[in-house]
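**Q** Let me see the structure of the following:
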Amino acid sequence: MKTNTQSFTLVNLQTVTMQIFAALVLLGTALHGAAPMTHSMMNFITASSQVPNFPEFVFVGLVNEIEVVHYDSNSRKYEPKQEWMIRVTGDDPQYWQRETEILFGDQQLFKNNIEVLKQRFNQTGGVHILQRMIGCEWDDETDEVKGYEQYAYDGEDLSLDLETETWVAPKQQAVITKHKLDNNKAWMDRYKHYHTVYCPEELKKLVNLGRSSLLRKDLPSVSLLQKTPSSPVSCHATGFYPDGAMMFWRKDGEELHEDVDLGEILPNHDGSFQMSVDLDLSSVKPEDWTRYDCVFQLVGVKEHIFTRLEEEKIRTNREKPTDKNGINIPAVVLPLVVLLLLLALIGFLVYRRRITGRWC
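**A** Below is the predicted model:
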């Protein structure tokens, strides 16, 4: 899954909070016997100084953007986050213990690096974040691979350009480390081997190991939503997996591009995804609504989900009908019906009492 972090005296990257890790949510797709796609393996290391209620060191490993392993300085354990990851020890019983020891060493290294960086930037205290992102992508159709390596300190990046075999440093304080890394041929060869050989091989192994989870296809439930009669109608799909999906409105079978607002694909708490596309009906006559439909397509799945625009299908927040005096009609009718039924029951009991002289 990873290699030991090296002892760099500088490194930079973007500011990180707990929400970043919550956002590192599940994604996945097909491999053999399905649509071609790009798979990814990314490892994120975040070291922090004086951040309240946040571990000083966190490691998160993702495959296809699904968190599969986790380590932090509070637990000091390298642990699987997916059931299928437990099987990684099939031919390596010491895997979890060995990786725990490596990450504990990285934890001390990153803590020291923050202190070096604080001196370089003339900082004496306060909140500081140091992060490393390392990983690769693999196209299962072309077999093309790409590697990524990036550091950041308090929002400023230092990234590796594998094509030119140089580091890119936007900040003057990072130039010292850039030159040191650029001139270290042995380290550059090691980086290239990780990104072009080790990482892709590990990624292919993990994708195959977790195929039942990573490569599944879940279709969503689709609903039509509208806040008020004058609001756009939103076609909302939720519960689909993975996040490779398309959604659009059609009129008479032709895709619409005007009066349409496509929303972002967002994660659900259970690892599935949701998205919506709005249609402005302000210039459309009610009798023409049925000429419109919403189409959802999950990449790699032949079936499409079609939802025709019909008023009775729309779920809305609008208030229930009221009479001319502004009284909610159901609120009045329901108690009246209950009262009439009660009076009828009392009348029956009185009648029975007169006939039989008994209440029961």
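**Q** From here on, just use CA atoms for contacts and neighbour counts.
**A** Will do.
**Q** quick one, what contacts residue 111?
**A** Contact analysis of residue 111 by CA atoms under 8 Å, 6 or more residues apart in numbering lists 47, 48, 56.
**Q** any idea which of the residues you listed has the most stuff around it?
**A** Using other CA atoms under 10 Å as the neighbour criterion, residue 47 leads the contacts of residue 111 with 28 neighbours.
**Q** Which of the three states applies to that one?
**A** Secondary structure assignment for residue 47 (DSSP: H, G, I helix; E, B strand; the rest coil): strand.
**Q** What distance do you get for it to residue 88?
**A** The gap separating residue 47 from residue 88 is 27 Å, by CA to CA, to the nearest Å.
**Q** Next: residue 117.
**A** 36 Å.
**Q** For these two, work out which one has more neighbours and name it.
**A** For residue 117 versus residue 88, neighbours defined as other CA under 10 Å are more numerous around residue 117 (20 against 17).
**Q** so how far is residue 24 from residue 245?
**A** If you measure residue 245 against residue 24 using CA to CA, the figure is 19 Å.
**Q** oh, I was asking about residue 220
**A** Separation of residue 220 from residue 24 (CA to CA): 21 Å.
**Q** More neighbours: these two, which one.
**A** Between residue 220 and residue 24, counting by other CA under 10 Å, residue 220 is the more crowded of the two (20 against 16).
**Q** List the contacts of the residue nearest to residue 137 when sequence neighbours are not counted.
**A** Nearest residue to residue 137, sequence neighbours excluded (CA to CA, 6 or more residues apart in numbering): residue 40, at 4.3 Å. By CA under 8 Å, 6+ apart, the contact list for residue 40 reads 62, 63, 64, 65, 135, 136, 137, 138, 203.
**Q** C-terminal to the host helix or strand of residue 40, what's the next element?
**A** For residue 40, the host element (DSSP states H and E) is strand 38-49. Per DSSP H and E, the first helix or strand lying C-terminal to strand 38-49 is strand 57-63.
**Q** Skip ahead from that next one and say which helix or strand is next.
**A** Counting by DSSP H and E, the next helix or strand C-terminal to strand 57-63 is strand 66-72.
**Q** got the contact list for the helix or strand where residue 206 lies?
**A** For residue 206, the element it lies in under DSSP H and E is helix 199-209. With CA under 8 Å, 6+ apart as the test, helix 199-209 has contacts from 1-2, 39-41, 63, 84-85, 87-88, 135-138, 145, 214.
**Q** Here is the second sequence; please produce its structure so I can put it next to the first one:
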Amino acid sequence: MKTLVFVSLVGLFLHDTTAVMHSLKLFLTASSEVTNFPEFVAVGMVDDIQIGHYDSNIKRVELKQDWVKKITEDEADYWERLNQRAVDHQQLFKGNLDIFKQRFNQTGGVHIYQWMVGCEWDDETGDVNGYNQHGYDGEDFIVLDLKTWTWVAAQQQAVFTKQKWDKDKRLLEENKNYFTDECPDWLKKFVNYGRSSLMRTVSLLQKTPSSRVTCHATGFYPKRAMMFWRKDGEELHEDVDNGEILPNHDGSFQISADLQLPSDDWGKYDCVFQLSGVKEDIVTKLDKREIKTNYGKTSMRIVTFSFFQTLQIVKVFRKRV
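**A** Have a look, this model is predicted:
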């Protein structure tokens, strides 16, 4: 577990949107004698976006995205319970860190205990995968094998924990329920809400009358989208410069594609924006009246959707090592 600290391991964006992996993850970290760093930190993430943060200094769950904060209006009771759960796990992790020190015959110094738990869901194939990994001082300690539902001890010091957790039938049922039902169900809800909530804006931009025309989409989620130019219904590859997907400050994304000014009928050209999971494409005709420029007025085409009306961070299992 070399890279557990606040790292979201998400699938790469593919031009072909037929294989799209979404993730819901929680990272928990307890540390000792780390200067200017909280003793306990919890971070919740949907895909590669941090949505929530808790640490032993602030002692409150803080939402990190504007489109997530509105959930507190309808789910105030849930957030109170979530805050209490975070406080409970702060104490639990502090105790676990002491146990780790005893197992490794350590007394003082800098030490870190980490836990990553969550799931992934392919919204095209329906395949679901999960992970439940514990690490200590940058090394794997124990990992749950979701095929056999048994624990794998990565170090000798973890053998006792493996034997203890393998015999815990209640823990086994909690894990099965979480990874087969609860986590995937919530992840699907998040993704579906995301597809129908943020405002997506598609517009045509041009700096000067002789410069390329840029098709620009912003405010969309998730980070699985594609944009391209067409001529007479056929995708163009020449005279087109496709940009990368870039993040916005609110956790949404943007993308653009530049087109060299055509010498023939502009009516033959259009820009297509596709968002994973959304059946209808957004098609924008190349029309001079629709271009936003530095030398004239224009209109902007706006398409509106709804985002997370509900939020749930991964339910964690209160077990000592």
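**Q** overall similarity of the pair, as a TM-score.
**A** Here the TM-score for the pair of chains, by TM-score structural alignment, normalised by the length of structure 2, is 0.60; 274 aligned residues with a CA RMSD of 4.9 Å.
**Q** Report how many residues lie close to residue 273 of structure 2.
**A** By other CA under 10 Å, the residues close to residue 273 of structure 2 number 21.
**Q** just the one 5 residues further on next, same as before
**A** Using other CA under 10 Å, the number of residues around residue 278 of structure 2 comes to 12.
**Q** quick one: it and residue 194 touch, right?
**A** No. Contact criterion CA atoms under 8 Å: residue 278 of structure 2 and residue 194 do not qualify, at 10.9 Å.
**Q** on that earlier part again, and the strand holding residue 40 of structure 1, how far from structure 2 on average?
**A** Mean deviation of strand 38-49 of structure 1 relative to structure 2 after superposition (mean CA distance after the TM-score superposition for structure 1): 4.0 Å.
**Q** How much space separates residue 211 of structure 2 from residue 253 of structure 2?
**A** 25 Å.
**Q** The two: which has the busier surroundings?
**A** The neighbour comparison of residue 211 of structure 2 against residue 253 (other CA under 10 Å) goes to residue 253, with 20 against 13.
**Q** What's the separation between the spatially closest residue to residue 63 of structure 2 that is not a sequence neighbour and residue 24 of structure 2?
**A** Distance criterion CA to CA, 6+ apart; nearest residue to residue 63 of structure 2, sequence neighbours excluded, is residue 52 at 4.4 Å. Distance, residue 52 of structure 2 to residue 24 of structure 2, by CA to CA: 12 Å.
**Q** For the two, list the residues in contact with both.
**A** By CA under 8 Å, 6+ apart, residue 52 of structure 2 and residue 24 have these common neighbours: 44, 45.
**Q** what about those two, which has more around it?
**A** The residue with more neighbours, out of residue 52 of structure 2 and residue 24, is residue 24; 28 against 21, by other CA under 10 Å.
**Q** Quick one: neighbours of the closest residue to the more buried one other than its chain neighbours, just the number.
**A** Once flanking residues are discounted, residue 24 of structure 2 sits nearest to residue 46: 4.7 Å by CA to CA, 6+ apart. Residue 46 of structure 2: 24 surrounding residues under other CA under 10 Å.
**Q** how much space between residue 46 of structure 2 and residue 250 of structure 2?
**A** Residue 46 of structure 2 sits 13 Å away from residue 250 of structure 2, going by CA to CA.
**Q** Residue 191 of structure 2 too?
**A** 16 Å.
**Q** What's the local residue count around the corresponding residue of structure 2 for residue 272 of structure 1?
**A** With the correspondence set by TM-score structural alignment, residue 272 of structure 1 lines up against residue 252 in structure 2. Neighbours of residue 252 of structure 2 under the rule other CA under 10 Å: 21.
**Q** Likewise for residue 207 of structure 1?
**A** Neighbour count of residue 207 of structure 1, defined by other CA under 10 Å: 22.
**Q** what do you get for residue 233 of structure 1?
**A** A count of nearby residues for residue 233 of structure 1, using other CA under 10 Å, gives 23.
**Q** Next, the contact list for it, please.
**A** Residues in contact with residue 233 of structure 1 (CA under 8 Å, 6+ apart) are 224, 225, 226, 278, 279, 280, 281.
**Q** Just to check, the second one is in contact with residue 276?
**A** No. Taking CA under 8 Å as the contact criterion, residue 225 of structure 1 and residue 276 are not neighbours in contact, 9.7 Å apart.
**Q** Common neighbours of the two, please.
**A** By CA under 8 Å, 6+ apart, residue 225 of structure 1 and residue 276 have these common neighbours: 234, 235, 236.
**Q** Please settle this for me: is the first one part of a helix?
**A** No. Looking at residue 234 of structure 1 with three-state DSSP, it is strand, so not inside a helix.
**Q** now it: how far from residue 260 of structure 1?
**A** Look at residue 234 of structure 1 and residue 260 of structure 1: by CA to CA, they are 10 Å apart.
**Q** Next: the last one.
**A** Look at residue 236 of structure 1 and residue 260 of structure 1: by CA to CA, they are 13 Å apart.
**Q** List the residues that are in contact with both of those two.
**A** In contact with both residue 236 of structure 1 and residue 260: residue 277, using CA under 8 Å, 6+ apart.
**Q** which one of these two has more residues nearby?
**A** Neighbour count, other CA under 10 Å: between residue 236 of structure 1 and residue 260, residue 236 has more, with 20 against 17.
**Q** The more buried one: what's it in contact with?
**A** By CA under 8 Å, 6+ apart, residue 236 of structure 1 lies in contact with 222, 223, 224, 225, 274, 275, 276, 277.
**Q** now, which of these lie within strands?
**A** Among the contacts of residue 236 of structure 1, the members found in strands (DSSP state E) are 222, 223, 224, 225, 274, 275, 276, 277.
**Q** are any of those buried, and which?
**A** Neighbour counting by 16 or more other CA atoms under 10 Å classes 222, 223, 224, 225, 274, 275, 276, 277 among those as buried.
**Q** Tell me the one of the residues you listed nearest residue 194 of structure 1?
**A** Nearest to residue 194 of structure 1 among these, counting by CA to CA, is residue 274 at 34.9 Å.
**Q** hang on, the closest one packs against residue 263?
**A** No. Applying CA under 8 Å as the test, residue 274 of structure 1 and residue 263 come out as separate, 9.6 Å apart.
**Q** Strands of the stretch 101-250 of structure 2, start to end?
**A** Counting by DSSP state E, counting those that start in this stretch, one finds strands in the stretch 101-250 of structure 2 at the ranges 111-122, 128-136, 139-145, 150-153, 199-206, 213-220, 225-231, 234-235, 240-242, 246-247.
**Q** Let me have those in JSON lines, adding distance to residue 169 of structure 2 as columns.
**A** Output for those, formatted as JSON lines (distance: least, CA to CA, whole Å):
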{"stretch": "strand 111-122", "distance to residue 169 of structure 2": "19"}
{"stretch": "strand 128-136", "distance to residue 169 of structure 2": "17"}
{"stretch": "strand 139-145", "distance to residue 169 of structure 2": "14"}
{"stretch": "strand 150-153", "distance to residue 169 of structure 2": "11"}
{"stretch": "strand 199-206", "distance to residue 169 of structure 2": "46"}
{"stretch": "strand 213-220", "distance to residue 169 of structure 2": "43"}
{"stretch": "strand 225-231", "distance to residue 169 of structure 2": "43"}
{"stretch": "strand 234-235", "distance to residue 169 of structure 2": "56"}
{"stretch": "strand 240-242", "distance to residue 169 of structure 2": "53"}
{"stretch": "strand 246-247", "distance to residue 169 of structure 2": "43"}
